[in-house]
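1. Have a look at this prediction, sequence included:
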Amino acid sequence: MKDWYDPGMNRPTIARQARVSDSRQKAFGDFLRSRREQLDPARLAIPSLRRRRTPGLRREEVAERAGIGIDWYVRLEQGRDVSPSAATVDALARALCLSEAEHAHLRALSRSGRACAFVREEVPPTIRRLVRDLPQPAYVTGRRWDLLAWNAAAADLFGFDDLSEGERNILHFVLTDARARALFGAAWAAEAQRMVAQFRAVHDLSAADPAFLDLLDRLAEGCPLFPAWWEAHEVRGGGGGRKVLHHPRRGRLVFDYATFQATGDPALKLAIYAPGEA
């Protein structure tokens, strides 16, 4: 990868910009294919005049449902150098029965633009002080979901202070750390799979970046279930909800949580956990 990636640069070279653009087009095509293969022709009342050799709809069936030419759809699914209009993206979302989160992901992948090479973010001092002084567990993550700052309450709840520098990533922690498995208990698999589906939307916009590729390698090495979850290509939205945790000293704890983007740097997200009703 040294022919196109210079780790000393904070912005991509022209070659890197092209590579990231290509990866986004491939991610667009891969996502189309994954959603097409998940659809049930019988549920959509689509007649089959010949035996289906693979699950889901055929390409021509999706093209017909979307009102576009089959050749155009094939080029999109193959990740070719084409730029679908917003109307085409919306038509594809309807044809594939996408959820709101999946539709938003398809729109994001269809946009052309320069993706910056990943650089680990710095948390502004004001946000660090805010997090530090909160009585509730709180932490800040970056674009790759690296743990960048947390307070004493979060350290007590999750054990973040015990993580090494290379382990300070919230997805890596939940998927590979035995303490996270114990903390979530029987709900661990569902929580981990949900987080993978949320991270997928972030990853696909930076799929060619070595920093993201390195994280995927470490997740696959540390969590045997991760490759199958990743291959499913699920995309989900996030922002808040409820978590039931099992603390080694404090026992069963219920939290309502929410996440907030920083105005100055949207890559920074603040997560706050407030005690919920049991």
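-> On my side now, so go ahead.

2. can we go C-alpha only for contacts and neighbour counts from here?
-> Will do.

3. now for the longest helix seen in the chain, which elements pack on it?
-> For the chain, the helix reaching the highest residue count under DSSP state H is reported as helix 14-38. Applying 3 or more C-alpha pairs under 8 Å, 6 or more residues apart in numbering; DSSP states H and E, one finds that helix 14-38 contacts helix 70-77, helix 100-110.

4. what's the angle between the longest one and helix 14-38?
-> Orientation of helix 100-110 against helix 14-38 (axes from the mean of the first three to the mean of the last three C-alpha atoms, to 10 degrees) gives an angle of 150 degrees.

5. Does anything pack onto helix 100-110? Which helices or strands?
-> Counting by 3+ C-alpha pairs under 8 Å, 6+ apart, the packing neighbours recorded for helix 100-110 are helix 14-38, helix 86-95.

6. ok, the spatially most central residue of the chain - contacts?
-> By C-alpha atoms, centre = their mean, the chain has its centre lying nearest to residue 199, at 1.8 Å. The neighbourhood of residue 199, defined by C-alpha atoms under 8 Å, 6 or more residues apart in numbering, consists of residue 235.

7. And residue 184, by the same measure?
-> The neighbours of residue 184, taking C-alpha under 8 Å, 6+ apart as the test, are 191, 244, 245, 246.

8. give me that answer again for 6 Å
-> Each residue near residue 184 by C-alpha atoms under 6 Å, 6 or more residues apart in numbering is listed here: residue 245.

9. which SS state does it fall under?
-> The local conformation at residue 184, judged by DSSP: H, G, I helix; E, B strand; the rest coil, is helix.

10. For it, give its distance to residue 207.
-> 29 Å (C-alpha to C-alpha, to the nearest Å).

11. go on, residue 181?
-> As it turns out, when the distance is counted by C-alpha to C-alpha, residue 181 lies 27 Å from residue 207.

12. before we move on, what about residue 63?
-> As for residue 63, its distance to residue 207 is 26 Å (criterion: C-alpha to C-alpha).

13. Quick check: longest strand in this protein by residues?
-> In the chain, assigned by DSSP state E, the strand with the most residues is strand 251-261.

14. Tell me the gap between that one and the middle of its chain.
-> 20 Å (C-alpha atoms, centre = their mean, to the nearest Å).

15. what about the residue nearest to residue 108 when sequence neighbours are not counted, how many residues close to it?
-> Leaving aside its sequence neighbours, residue 108 sits nearest to residue 205 (C-alpha to C-alpha, 6 or more residues apart in numbering; 7.7 Å). Neighbouring residues of residue 205 were enumerated by other C-alpha atoms under 10 Å; the total is 22.

16. would you say residue 205 is within a helix?
-> Yes: using three-state DSSP, the secondary structure at residue 205 is a helix.

17. For residue 30, see how far away it is.
-> Remark: distance between residue 205 and residue 30 (C-alpha to C-alpha) = 13 Å.

18. Quickly find the element holding residue 274.
-> When secondary structure is defined by DSSP states H and E, residue 274 falls within strand 269-275.

19. and that strand, what does it pack onto?
-> Other elements packing on strand 269-275 under the criterion 3 or more C-alpha pairs under 6 Å, 6 or more residues apart in numbering; DSSP states H and E are strand 138-141, strand 251-261.

20. alright, now check it against this:
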Amino acid sequence: MATTTLPEFLRARRERLQPEVTGRRRTPGLRREEVAARAGVSVTWYTWLEQGRGGVPSDDVLERLARALELDDTNREMLFLLAHERPPPRRHTPPADVTPALQRVLDNLRVPALVKTPTFQIVAWNRAAVVLFGDYAAMPEHERNMLRRVFHPKATTFLPHAEDMQRTCLAAFRVAIARAGATPEAAALVDELMATSEDFRRLWAENELHTHGVRPRRLVRPDVGELRFEASMFTVDDSDGLSMVVLSPVDDASARAVEQLLQERAPPP
């Protein structure tokens, strides 16, 4: 099947809309002049756009067309992909709440898993994460932040390769906040760590950028020794910025250690 084109997409979405009129209409959906009026563009230009002759619309015009055609987030993204071959700019909205369904996914995992915002604030976790990293529910909200934790002065006591962890987290953080858009929360976090961490200042100046990908991670616990994981990050659909970090043991010893911690710290019956 051929790839959908921008003219085809616009016509299909226009024809799906129900006009608020009385009486019968010969054609389905809205007329071109009605969409043009909604979007604040000329009828001629919109007609050309549906015919593949209108040139490349600006972001502002695409946003107005998205509203005129009553597009949801998925179709708005498709509109930008067809017109500009890139997703639309992120809207500056706070990350969505953790849904009960998302929490159930976490709770059904026997390996450590966390949900974070674009500013790496930890907003959900499972029992395996608690036995490995500590009780997030008992922590002040300020401390539930992955960047603050990896740039903490005592991070080297449990991270054998702290600088590698700091470097990869910071590079992924820069990508995350670029995608989410500048926010006062992100700016305040950067200012805080610039003022309190020499390591943060040094690594921030390197301007390294890359997504998280799958990363090896090593942790040291006095009670079970060294644990080896692969850290994977997954975007949470329809959450506007949330992502899930899952730490999968890479060897039998690490898997047994996680199970041991879960059993030793099992909640009372």
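-> Received the coordinates, thanks. Just so we're clear, the structure is a prediction, and the values are computed from it rather than from any experiment.

21. Kindly provide the TM-score of these chains.
-> These two chains, once laid on top of each other, score a TM-score of 0.56 by TM-score structural alignment, normalised by the length of the second structure; 169 aligned residues with a C-alpha RMSD of 2.6 Å.

22. hmm, back to that, which stretch of the second structure lines up against the longest strand of the first structure?
-> Residues 225-235 of the second structure are where strand 251-261 of the first structure lands when matched by TM-score structural alignment.

23. cool, and stretch 59-67 of the first structure?
-> Under TM-score structural alignment, there is no match for stretch 59-67 of the first structure anywhere in the second structure.

24. So what touches that stretch?
-> The set of residues that contact stretch 59-67 of the first structure without belonging to it, under C-alpha under 6 Å, 6+ apart, is 70, 73, 91, 92, 95.

25. what about the strands in the stretch 51-200 of the second structure?
-> 113-116, 122-125 (DSSP state E, counting those that start in this stretch).

26. want to throw the ones you listed into TSV with mean neighbour count?
-> Output for these, formatted as TSV (neighbours: other C-alpha atoms under 10 Å):
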stretch	mean neighbour count
strand 113-116	23
strand 122-125	20
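
27. okay, those strands in TSV with distance to residue 98 of the second structure next?
-> Formatted as TSV, the strands of the stretch 51-200 of the second structure follow (distance: least, C-alpha to C-alpha, whole Å):
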stretch	distance to residue 98 of the second structure
strand 113-116	8
strand 122-125	7
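
28. Out of those strands, which gets nearest to residue 48 of the second structure?
-> Closest of these to residue 48 of the second structure is strand 113-116, at 44.0 Å (criterion: C-alpha to C-alpha).

29. ok, average deviation of the closest one from the first structure?
-> Superposed on the first structure, strand 113-116 of the second structure shows a mean distance to its aligned partners of 0.8 Å (mean C-alpha distance after the TM-score superposition for the first structure).

30. so where is that strand in the first structure?
-> Per TM-score structural alignment, the counterpart of strand 113-116 of the second structure in the first structure is residues 138-141.

31. Stretch 233-244 of the second structure: which residues count as buried?
-> For stretch 233-244 of the second structure, the neighbour count (16 or more other C-alpha atoms under 10 Å) marks 233, 236, 240, 241, 242, 243, 244 as buried.

32. My guess is the first one contacts residue 247. True?
-> In other words, residue 233 of the second structure. No: with contact defined as C-alpha atoms under 6 Å, residue 233 of the second structure does not reach residue 247; the gap is 9.0 Å.

33. Find the nearest non-adjacent residue to residue 270 of the first structure, please.
-> Counting by C-alpha to C-alpha, 6+ apart, the residue nearest residue 270 of the first structure is residue 140, at 4.5 Å.

34. Pull the contacting residues for residue 172 of the second structure.
-> Contacts of residue 172 of the second structure were listed using C-alpha under 6 Å, 6+ apart, and they are 210, 211, 212.

35. Mind checking which of those residues are buried?
-> Buried members of those, scored by 16+ other C-alpha under 10 Å, are residue 212.

36. Columns distance to residue 93 of the second structure on top of the contacts of residue 172 of the second structure, output as TSV?
-> What follows is the contacts of residue 172 of the second structure, written out as TSV (distance: C-alpha to C-alpha, whole Å):
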residue	distance to residue 93 of the second structure
210	23
211	21
212	22
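
37. roughly how far apart are residue 205 of the first structure and residue 132 of the first structure?
-> According to C-alpha to C-alpha, residue 205 of the first structure stands 31 Å off from residue 132 of the first structure.

38. ok, back up a step: after superposition, how close is the match of strand 251-261 of the first structure to the first structure?
-> Taken against the first structure, stretch 225-235 of the second structure registers an average deviation of 1.3 Å after superposition, with mean C-alpha distance after the TM-score superposition for the first structure.

39. Residue 273 of the first structure contacts residue 257, doesn't it?
-> Yes: at 4.4 Å, residue 273 of the first structure and residue 257 qualify as touching, with contact defined as C-alpha under 6 Å.

40. Look at those two and report which has more neighbours.
-> Set side by side, residue 273 of the first structure and residue 257 show unequal neighbour counts under other C-alpha under 10 Å, the larger going to residue 273 at 22 against 18.

41. which residues does the counterpart of the more buried one in the second structure contact?
-> Aligning on TM-score structural alignment places residue 273 of the first structure opposite residue 247 in the second structure. Neighbouring residues of residue 247 of the second structure by C-alpha under 6 Å, 6+ apart: 112, 229, 230, 231.

42. The closest residue to residue 247 of the second structure other than its chain neighbours: what's it in contact with?
-> In this structure, residue 247 of the second structure finds its nearest non-sequential neighbour in residue 231, 4.5 Å apart by C-alpha to C-alpha, 6+ apart. Contacts of residue 231 of the second structure were listed using C-alpha under 6 Å, 6+ apart, and they are 214, 215, 246, 247.

43. Any buried residues in the helix or strand harbouring the second one, and which?
-> Using DSSP H and E, the element containing residue 215 of the second structure is strand 214-221. Taking 16+ other C-alpha under 10 Å as the neighbour-count basis, strand 214-221 of the second structure is seen to contain the buried residues 217, 218, 219, 220.

44. picking up where we left off before, okay, the helices and strands packed on strand 269-275 of the first structure in a markdown table with distance to residue 25 of the first structure next?
-> Rendered in a markdown table, the data for those read as follows (distance: least, C-alpha to C-alpha, whole Å):
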| stretch | distance to residue 25 of the first structure |
| --- | --- |
| strand 138-141 | 27 |
| strand 251-261 | 27 |
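
45. Out of the ones you listed, which is closest to residue 218 of the first structure?
-> Judged by C-alpha to C-alpha, the one of those that comes nearest to residue 218 of the first structure is strand 138-141, at 18.1 Å.

46. Need the residues that contact that closest one.
-> Strand 138-141 of the first structure is contacted by residues 147, 148, 149, 150, 151, 154, 268, 269, 270, 271, 272 when judged by C-alpha under 6 Å, 6+ apart.
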